[in-house]
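Trainee: Predicted model follows, preceded by the sequence.
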Amino acid sequence: LDRAAQTLCYVLSNRIIFYEAIRVRQPGLPKLAIPPRIADGEAAYKHFQRRFQQAVEATGDYEPLFHPQEQKDWAGPLIFRSPGALDAWRAVLRSVEGYNLRTVPHDVVGKIFQRLISPEERHKFGQHFTHEDVVDVINAFCIRRPDAVVLDPSCGSGSFLVRAYHRKAWLSEQPSAAPGEGRYHKSHQELLQEIFGCDIALFPAHLATLNLAARQIEKEENYPLIARRNFFDVDRGQPFCQVPGARVGKHREMRDVPVPEFHAIVGNPPYVRQELIPRRDQRAPVSQTKEYLQQLVSDAWPGLELSGRSDLHCYFWPAACRFLRDNGHFGFLTSSSWLDVEYGFPLQAWILCHFKLIAIIESTDEPWFEAARVKTCATILQRCRDEAKRMDNKVRFVRLKKPLAEILGERPNGDESARQRAADELRKLIEGTSKDYSDENLRIIVKSQRDLWDEGVAAARVIEGRKHAQPEMVSDGHRQRMSDYGGGKWGRYLRAPDFFFEIMREFGRQFVKLGEIAEVRSGVRSGCDGFFMPHDVTQWALSECPDPLSFKSRFGCRRDEVAACKLKIVKAGDGSVHPIESEYLAPEVHSLMVIDRPV
């Protein structure tokens, strides 16, 4: 309930600032003040709605942002009902009035919206701020032309979409992009009609709409194509979203926007562990259940069967690529775990069977999310139906040794051209590398896509005991089937030390895979990591309780035995602490985030 109330406050705050930004260009609009006669929440809410309706009528625009005619909105008035709420909102309005938004650049107004919500609250809403540098690099790989139609299926506050807006505008001004002689500058309306975003949550979708509309506040027909819905419900047979169309009286009729074929799909899908994805027998909308998601991707891509242990982001890949045109590009920033774990193997097979894997980029020097809890990587794909071209493709595994900002170099604040050129230069360096390369900024390991496929097929034969089985063949000698692929440990191409590759280049032919000379099988899976993988909190316990009596009372054992390392104090997954004999414990790695060297 508290989070819902905060969301409503954030949304109203955004509308207030947007109203004031419009008012400096529409002097006839009245100030947003709450008259003294208004003494209850219902009246205050209706007062704001009337003002927002006036803004829509004065501009002929912005109805999707203000929603002045919302029906059955029982929650809106709640933010005015608590004692002192009206006085607090009056103070907010006086504060906003003190700023001269006429002198504020449009892009700064957009940043105001983004900063209204703190990093802590963004985390609560499931939104992670993605730094513009990594967004620009992903967009540079995926958005190659000014008329590219772009989709972010989980757009959040719109980081990828806003940067896509700027990239497309910049591309349209390049001489090579001009449809005729001279340069061609795409209008604000043209750019908005080629950028699509979707988010299931109200506030992020609202924020993305505002961030895009704020690029040119004074323009008419300012309708960002943002759908506030579950992306897994999006289908070609239904409109992607609705925007105002022809004017009828004081209002506009809503116009359906169909789902197009996209040139580029980019984004940072939500990271939700598989345990938190509801099942069909739990109380949840059907289209958010694990069974529905598995069936959706299987129907869209026959042969693809994602594991029940897949994190939520894994379903976004195939679901989004249903709408990617041939030769279109795809770029996601996600957890890196799919590179090496079993639930990622079907995703690998799907990639190799339908795409050119252009590059996988990971940084060892910086997290790409604030308060990152997992390693992240950027994956770049290109849709390709030609198996021979896929097999011959060179895959670049890129390890960044420095912060991305240092690699991109100095770019004056506000110089959009410098930002785009720097991202393009890094893209060209990566794509132009045809053999292993390393310098002080990055390391690139180059593998053919055929090698990745062959390694995965060989792994399947060894693990499943099919050493003598032959994959189905066709006349050209190749026939890819996802079921033939076992899996690959792709993370080693990003994280293995240099000497590993030196040894393999020199002596690789003399090595054999362990599975070829010994039986390889899975170890014991407890299904209860919280119990079997506790955290050692011995040092914390000793410093917390220096007194022997209080130590024994709190932890159930003698302090001197713990200090002598006969016992350890461990913290289980449920947060409880327990003493256990040291001989029964062994060190283990909880997360790759704590590893900075081979172990």
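Mentor: Sure, I can see it. Residues are numbered from 1 along each chain as shown.
Trainee: CA only for contacts and neighbour counts going forward, please
Mentor: Noted.
Trainee: now the strands for the stretch 251-400 of the chain?
Mentor: 251-257, 262-267, 324-335, 355-363, 376-383, 394-400 (DSSP state E, counting those that start in this stretch).
Trainee: I'd like those strands as a markdown table, with mean neighbour count appended.
Mentor: Shown next, in a markdown table, are those (neighbours: other CA atoms under 10 Å):
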| stretch | mean neighbour count |
| --- | --- |
| strand 251-257 | 14 |
| strand 262-267 | 27 |
| strand 324-335 | 22 |
| strand 355-363 | 24 |
| strand 376-383 | 23 |
| strand 394-400 | 25 |
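Trainee: for those strands, which one sits closest to S307?
Mentor: With CA to CA as the criterion, S307 lies closest to strand 324-335 of the strands of the stretch 251-400 of the chain, at 16.3 Å.
Trainee: how many other residues sit next to P278?
Mentor: 16 (other CA atoms under 10 Å).
Trainee: swap in T433?
Mentor: By other CA under 10 Å, the residues close to T433 number 15.
Trainee: what does P270 give?
Mentor: Neighbourhood size, P270 [other CA under 10 Å]: 20.
Trainee: returning to what we had before: make a markdown table out of the strands of the stretch 251-400 of the chain and add distance to A4.
Mentor: Formatted as a markdown table, the strands of the stretch 251-400 of the chain follow (distance: least, CA to CA, whole Å):
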| stretch | distance to A4 |
| --- | --- |
| strand 251-257 | 28 |
| strand 262-267 | 25 |
| strand 324-335 | 27 |
| strand 355-363 | 36 |
| strand 376-383 | 30 |
| strand 394-400 | 40 |
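Trainee: Tell me which of those strands sits nearest to E581.
Mentor: The nearest among the strands of the stretch 251-400 of the chain, by CA to CA, is strand 324-335 at 35.4 Å.
Trainee: what's the spacing between the closest one and its chain's center?
Mentor: Centroid displacement of strand 324-335 relative to its chain, using CA atoms, centre = their mean, to the nearest Å, is 12 Å.
Trainee: Tell me which other helices or strands it touches.
Mentor: Here strand 324-335 touches helix 132-142, strand 262-267, strand 376-383, going by 3 or more CA pairs under 8 Å, 6 or more residues apart in numbering; DSSP states H and E.
Trainee: Enumerate the positions of stretch 42-57 that are buried.
Mentor: 42, 44-45, 47-49, 51-56 (16 or more other CA atoms under 10 Å).
Trainee: Apologies, that question was intended for stretch 298-305.
Mentor: 298, 301, 304-305.
Trainee: helix or strand right after the helix or strand hosting F531?
Mentor: Element membership for F531, per DSSP states H and E: helix 529-532. Per DSSP H and E, the first helix or strand lying C-terminal to helix 529-532 is strand 535-536.
Trainee: quick one: contacts of that next one?
Mentor: For strand 535-536, the external contacting residues (CA atoms under 8 Å, 6 or more residues apart in numbering) are 568-572.
Trainee: take the one below as the second:
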Amino acid sequence: MDFAEVFYQKGGFDIVIGNPPYVRQELIAPPLENQENYSDDEWREIKKQYKEKLIQSVKNVWGNNIKIDKKSDLYVYFYYHGLSLLRPEGVFCFINSNSWLDVGYGAGLQEFLLKNMKPVFIIDNLKKRSFKQSDVNTVIVLIKRPFEKLNDFTLKFVSFKKPFEEVLNAEVIKKIERVDKPIFDDEDFRFYPKTKKELLEEGVEVPEKDELIKSDLEHLPYIGNKWGRKYLRSPEIYWTVMKKGRHKLVKLRELIKRINIKKSFIRKYFFFNTNSCKSIIICITPYHIRIFPLPHIPPSFP
């Protein structure tokens, strides 16, 4: 075992920093095998078996309860293995694709981080991509590995409005460390803090007819949330509408029981006004706010 003394003396590394490879799930394959040596069916089976080995390698470290979607990009596996190298209170920092914040396969990683780690910062840059040669939008993720599971903590979502080289300095970092409420109007960055309990509450699936009991958050099925769209990139008007309408807006899936709308048009962020549900539907996403008169059926949203 390499660096055995590090794990024997300290239980792992103080810091793990990485920029894992950007490989989409359909391209994941054994790195030492050549596709040209196999038929299409053989290559498909080889990739399938290799992906199963990747999943099992994570479960060997973190247990069989870990949820890994087979559609996960390769960098997701690097998260689990990289975090396993940390000592308690060690610091982990990755720069990688932001896709896991919003897509289905990211739900398992979100749940793992919330329930087992202490994610501290997720940092985006709205002005400039980190790598010119890569057609990938990236985020910087900073995580601590706690001594024991934490009941609550605050994850800070930060979106810089200027290139990193222009805005990253001691004064800006101190300002971010001091704030504890959403900021949209700062000239250098926007900031949105969310607690573990809030993120779990927004990401779990509550059984029908049951009310959400916060003490059950750790045990309810976690289905994921749009962390990137909501907390890093959504305009301020989205949060203004959501705040002012929090007692008047209801998720559209609750409306399906009352009026005849095809289920294929239901989206997680569709809402309607209970006082006028017979006349309009208000559809809200972090990118769109649209109003449709009934019985007009709203088009699908991106």
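Mentor: Received it, and whenever you're ready, just let me know what you need. On a predicted model such as this, the values are computed, not experimentally measured, just so you know.
Trainee: Show me the one of the strands of the stretch 251-400 of the first structure that comes nearest L12 of the first structure.
Mentor: strand 251-257 (21.7 Å).
Trainee: For that closest one, what is the distance to the chain centroid?
Mentor: 30 Å.
Trainee: ditto for stretch 80-89 of the second structure
Mentor: Centre-to-centre, stretch 80-89 of the second structure and its host chain are 19 Å apart (CA atoms, centre = their mean).
Trainee: residue farthest from the centroid of the first structure?
Mentor: Centroid-distance maximum for the first structure: L549 at 50.3 Å, with CA atoms, centre = their mean.
Trainee: Kindly confirm my reading that it is in a helix.
Mentor: Yes. Assessed by DSSP: H, G, I helix; E, B strand; the rest coil, L549 of the first structure belongs to a helix.
Trainee: Stretch 131-143 of the second structure maps to which residues in the first structure?
Mentor: The alignment of stretch 131-143 of the second structure onto the first structure (TM-score structural alignment) spans residues 369-381.
Trainee: Distance from the matching stretch to the middle of the chain?
Mentor: Its chain's C-alpha centre and that of stretch 369-381 of the first structure lie 8 Å apart, by CA atoms, centre = their mean.
Trainee: What count of nearby residues applies to Q49 of the second structure?
Mentor: Q49 of the second structure has 14 neighbouring residues, counting by other CA under 10 Å.
Trainee: Over to the one 3 residues further on?
Mentor: Applying other CA under 10 Å, we find 12 other residues in the vicinity of E52 of the second structure.
Trainee: how near is it to Y77 of the second structure?
Mentor: 12 Å (CA to CA, to the nearest Å).
Trainee: now, among the buried residues of stretch 298-305 of the first structure, which is nearest to V162 of the first structure?
Mentor: Of all those, the one with the least separation from V162 of the first structure (CA to CA) is W301, at 30.4 Å.
Trainee: Enumerate every residue touching that closest one.
Mentor: Counting by CA under 8 Å, 6+ apart, W301 of the first structure makes contact with P318.
Trainee: What's it aligned with over in the second structure?
Mentor: So W301 of the first structure corresponds to W62, using TM-score structural alignment.
Trainee: Can you name the next helix or strand after the host helix or strand of Y10 of the first structure?
Mentor: Following DSSP H and E, one finds Y10 of the first structure within helix 2-23. Sequence-wise, the next helix or strand downstream of helix 2-23 of the first structure (DSSP H and E) is helix 41-59.
Trainee: Which part of the second structure matches that next one?
Mentor: Following TM-score structural alignment, helix 41-59 of the first structure has no partner segment in the second structure.
Trainee: do you know how far the alignment partner in the second structure of A496 of the first structure is from I95 of the second structure?
Mentor: For A496 of the first structure, the aligned position in the second structure is occupied by S234, per TM-score structural alignment. Distance, S234 of the second structure to I95 of the second structure, by CA to CA: 21 Å.
Trainee: ok, which stretches of the stretch 1-150 of the second structure are helices?
Mentor: 4-10, 40-62, 74-84, 106-116 (DSSP state H, counting those that start in this stretch).
Trainee: Mean distance of the last one to its aligned residues in the first structure, please.
Mentor: The reference is to helix 106-116 of the second structure. Once the two are superposed, helix 106-116 of the second structure sits an average of 0.5 Å from its aligned residues in the first structure (mean CA distance after the TM-score superposition for the first structure).
Trainee: to the chain's geometric centre, what's the distance from that helix?
Mentor: For helix 106-116 of the second structure, the distance to the chain centre is 8 Å (CA atoms, centre = their mean).
Trainee: Residue range in the first structure corresponding to it, please.
Mentor: Mapped onto the first structure using TM-score structural alignment, helix 106-116 of the second structure covers residues 344-354.
Trainee: what residue is smack in the middle of the first structure?
Mentor: Centroid-nearest residue in the first structure: N268, 1.2 Å away (criterion: CA atoms, centre = their mean).
Trainee: so who does the residue opposite that one in the second structure once aligned touch?
Mentor: Aligning on TM-score structural alignment places N268 of the first structure opposite N19 in the second structure. Applying CA under 8 Å, 6+ apart to N19 of the second structure gives the contacts 94-96.
Trainee: Just the buried positions in the helix holding Y10 of the first structure, please.
Mentor: 7-23.
Trainee: circling back to that earlier point, is it possible to get TSV of the contacts of N19 of the second structure that adds distance to G108 of the second structure?
Mentor: As requested, those are exported to TSV (distance: CA to CA, whole Å):
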residue	distance to G108 of the second structure
F94	17
I95	19
N96	17
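Trainee: what sits against K144 of the second structure?
Mentor: Counted by CA under 8 Å, 6+ apart, K144 of the second structure has contacts 89-92, 117-120.
Trainee: and with 10 Å instead?
Mentor: Taking CA atoms under 10 Å, 6 or more residues apart in numbering, we find K144 of the second structure in contact with 14-15, 83, 86-93, 113, 116-121.
Trainee: In contact with W239 of the second structure, which residues?
Mentor: Each residue near W239 of the second structure by CA under 10 Å, 6+ apart is listed here: 182, 230-231, 245, 286.
Trainee: Go through those and name the one nearest I140 of the second structure.
Mentor: Closest to I140 of the second structure, out of all of those and judged by CA to CA, is Y231, at 14.2 Å.
Trainee: Could you tell me how many residues sit around that closest one?
Mentor: Y231 of the second structure: 23 neighbours (other CA under 10 Å).
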